[in-house]
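>>> Sharing a sequence plus its predicted fold:
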Amino acid sequence: MSGTLGDLGEFGLIGALTERVPVGPHVPLGPGDDAAVVAAPDGRVVATTDLLVEGRHFRRDWSTAYDVGRKAAAQNLADVAAMGARPTALLIGLVGPAELPVAWALELYDGLRDECAVVDAGVAGGDVVRGSAIMISITALGDLEGRPPVTRSGARPGDVVAVAGWLGWSAAGLAILSHGHRNPRAFVEAHRRPEPPYAAGPAAAKLGATAMLDVSDGLISDLGHLARASGVRVELSGELFDIPAQMRDVGRALGADPLQWVLTGGEDHALVATFPAGTPLTARWRVVGRVTEGRGVTVDGEEWSGTGGWDHFG
């Protein structure tokens, strides 16, 4: 579709976007009324929200609108999975200038649609507003399916710390793009379009995970939240992290330590969880440390001396 948001108008844009995304099986009443209705068989709803701002979370010269849509959905759906829940629906808010091409907004919604399809979720509704910059607000909903939520506060001394998904790939991709390069593509694509291990969240809950969270701001930073909430120390072992040879090569080429990317890089949206010792973990989970008495997070017995992760106001 050609033209701009200003050419199409608010209600024309809403109609075009709504046609782009199915509501999914968990939304008995979708867009068209003052509010949507989302099924909640468990009787409880897991809810999370996020905001993406152009220039802060994405750049149009680095990522397509489709990439931004996939990423926006992924980071919210991963938060639902990190509670041990199954994602069911998204609510989308889009702010954009009148001169933004309609094609960009439609491509964004294609990305949202396709990421939702990975977990059989839908888009229940949203809003559009004119503004000077592009901003995307996502609210994700989920169903606990009768299980208690897995929070950050349940880790206990003696638990093991395990990770599902990739760590450091998005940070490596960001470093590559920041240096004006586009290869190796695997890392660049991981930054543009993360692939969270959604199924690992509910599976961890069924295995008896004591605490869990999505790695969005960096493993050190996010585990710091878990350690504080649980009143424990998290001890990581550097040798237990799987750093691909190609990531090491990129680190040498850019003069960077790939372990820094693994420990502090955000936006891979891996899951990190604690489990009682002896839990029969599946192959998707890699043990990287343990929980002990104390406070904070250590790496190989030492307090981490580098940066700890992302802080919007730091």
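The structure has been received and is ready for your questions.

>>> From here on, just use CA atoms for contacts and neighbour counts.
Noted.

>>> Pretty sure Ala175 sits in a strand.
No: counting by DSSP: H, G, I helix; E, B strand; the rest coil, Ala175 is not found in a strand; it is helix.

>>> Any idea how many residues pack against it?
Around Ala175 there are 20 other residues, counting by other C-alpha atoms under 10 Å.

>>> Give the buried residues for stretch 177-184.
Neighbour-count burial for stretch 177-184, with 16 or more other C-alpha atoms under 10 Å as criterion, is recorded at Leu177, Arg182.

>>> and the comparison structure, right after this:
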Amino acid sequence: MSIARTGEFGLIERVVARLGTGPATIIGPGDDAAVVIASDGRVVASTDVLVEGRHFRRDWAEAEDIGRRAAAANLADIAAMGATATALLVGLCAPPDLDVAWAEQLSDGLATEAALVGASVVGGDMTASPTLTIAVTALGDLHGLPPVLRSGAQVGDVVALAGRVGFAAAGYTVLSRGFRTPKILVEAYRRPVVPYALGPAAGRAGATSMIDVSDGLIADLGHIAHASKVGVNLHRSAFKVPEQMRDAALALGVDPYQWLLAGGDDHALAATFPADVPLPEGWQVIGEVIEGSTVTLDNRPWYGPKGWDHFRA
């Protein structure tokens, strides 16, 4: 059944029936707006847009996978501020002939990923469009802590990473070459595994800056370097190439470090910490903050790809 047959409000009823309610939700879908708890009077907010053909392909991933990816892109941004996500707002622009079941499965993915942090989908909007587009806004709570910005890194800080990098980029390359294995890489592209809890943990531990690695580690650390007016030096030895990634790189003729250092969509977290601060469990030192303005690898320029840019790719 297409959504042209159910209509906008019929589809909304079907979707809302599949969504749970998070602990921060006072009023969820059904009114003109939702009401969400903001415990300390501040709300952290982030928005991402996914466009079919640009950010996802329906022949590469199921609707639920795409929903989880759409949610993860926003939930990771909230975690990178040292906050915990509380709610999602979703805008869906869809062709009228889109199957209702696909839209329902998309909502399942959004709800499942949000539930990982105790959040829920509290509202949104739908409209017809020739291009399938998903826009998600996430709201979050700092629980009384200061936000962790990109601009706080200091010379002498250590640079640390939580989560994995390179897996989603490797999966994208595998899919783009027409393959479906190794499964661990393909699944990483379809459904990122995000260390959400380690963002607030870093904030509580005294992280001086933090960012969601969505466009590539070198590119995103470059944002910290620019905002903080510092340089960042990474240690190549800190990045071990997993066996499946090494084998795929060999078969496809790709340098795996291009995936590790410039690949996006894993939504790992990168942060800087004072050198004398014990890192929270799950964080690994990968470099240090230095004088300068660029990101280097073993104190040398990185001449490979820097990462994703929506208007230059």
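On my side now, so go ahead. Predicted, not measured: the structure shown is a model, and the values here were computed from it.

>>> For Pro101 of the first structure, see how far away the residue sitting nearest the centre point of the first structure is.
Note on the first structure: the residue nearest the mean C-alpha position is Gln75, at 2.4 Å, using C-alpha atoms, centre = their mean. Per C-alpha to C-alpha, to the nearest Å, Gln75 of the first structure is found 25 Å from Pro101 of the first structure.

>>> Double-check that the residue nearest to the centre of the first structure belongs to a strand.
No: counting by three-state DSSP, Gln75 of the first structure falls outside a strand, being helix.

>>> Map it across to the second structure for me.
In the second structure, Gln75 of the first structure lines up with Ala73, judged by TM-score structural alignment.

>>> What of Ala211 of the first structure?
Per TM-score structural alignment, Ala211 of the first structure is aligned with Ser209.

>>> Let me see the contact set for its match.
By C-alpha atoms under 8 Å, 6 or more residues apart in numbering, the contact set of Ser209 of the second structure is Val148, Leu149, Arg150, Ser151, Gly152, Ala153, Ile224, Ala271, Thr272, Phe273.

>>> and those residues as JSON lines, adding neighbour count?
Converted to JSON lines, the contacts of Ser209 of the second structure look like this (neighbours: other C-alpha atoms under 10 Å):
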{"residue": "Val148", "neighbour count": "25"}
{"residue": "Leu149", "neighbour count": "20"}
{"residue": "Arg150", "neighbour count": "23"}
{"residue": "Ser151", "neighbour count": "17"}
{"residue": "Gly152", "neighbour count": "19"}
{"residue": "Ala153", "neighbour count": "29"}
{"residue": "Ile224", "neighbour count": "28"}
{"residue": "Ala271", "neighbour count": "31"}
{"residue": "Thr272", "neighbour count": "32"}
{"residue": "Phe273", "neighbour count": "27"}
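
>>> so which of those would you say is closest to Leu185 of the second structure?
Among the contacts of Ser209 of the second structure, Ala271 lies closest to Leu185 of the second structure (C-alpha to C-alpha), at 24.5 Å.

>>> was I right about that closest one contacting Gly206?
No: contact criterion C-alpha atoms under 8 Å: Ala271 of the second structure and Gly206 do not qualify, at 10.2 Å.

>>> Look up how far Ser107 of the second structure lies from Met1 of the second structure.
Relative to Ser107 of the second structure, Met1 of the second structure is positioned 16 Å away (C-alpha to C-alpha).

>>> The two - which one has more neighbours?
Taking other C-alpha under 10 Å, Met1 of the second structure and Ser107 do not tie; Ser107 has more neighbours (25 against 11).

>>> How about the secondary structure of the equivalent of Ser221 of the first structure over in the second structure?
Using TM-score structural alignment, the partner of Ser221 of the first structure in the second structure is Ala219. Secondary structure state of Ala219 of the second structure, per three-state DSSP, is helix.

>>> Next up, the contacts around Ala219 of the second structure.
Residues in contact with Ala219 of the second structure (C-alpha under 8 Å, 6+ apart) are Ala262, Lys306, Gly307, Trp308.

>>> which position in the first structure aligns with the third one?
The alignment partner of Gly307 of the second structure in the first structure, by TM-score structural alignment, is Gly309.

>>> could you check the distance from the counterpart of Gly255 of the first structure in the second structure over to Val136 of the second structure?
Matched by TM-score structural alignment, Gly255 of the first structure corresponds to Gly253 in the second structure. The gap separating Gly253 of the second structure from Val136 of the second structure is 36 Å, by C-alpha to C-alpha.

>>> So between the two, which is more surrounded?
Neighbours per residue (other C-alpha under 10 Å) separate Gly253 of the second structure from Val136, with Val136 holding more: 24 against 9.

>>> What sits closest to that one if chain neighbours are left out?
The shortest distance from Val136 of the second structure to any non-neighbouring residue, by C-alpha to C-alpha, 6 or more residues apart in numbering, is to Val90 (4.5 Å).
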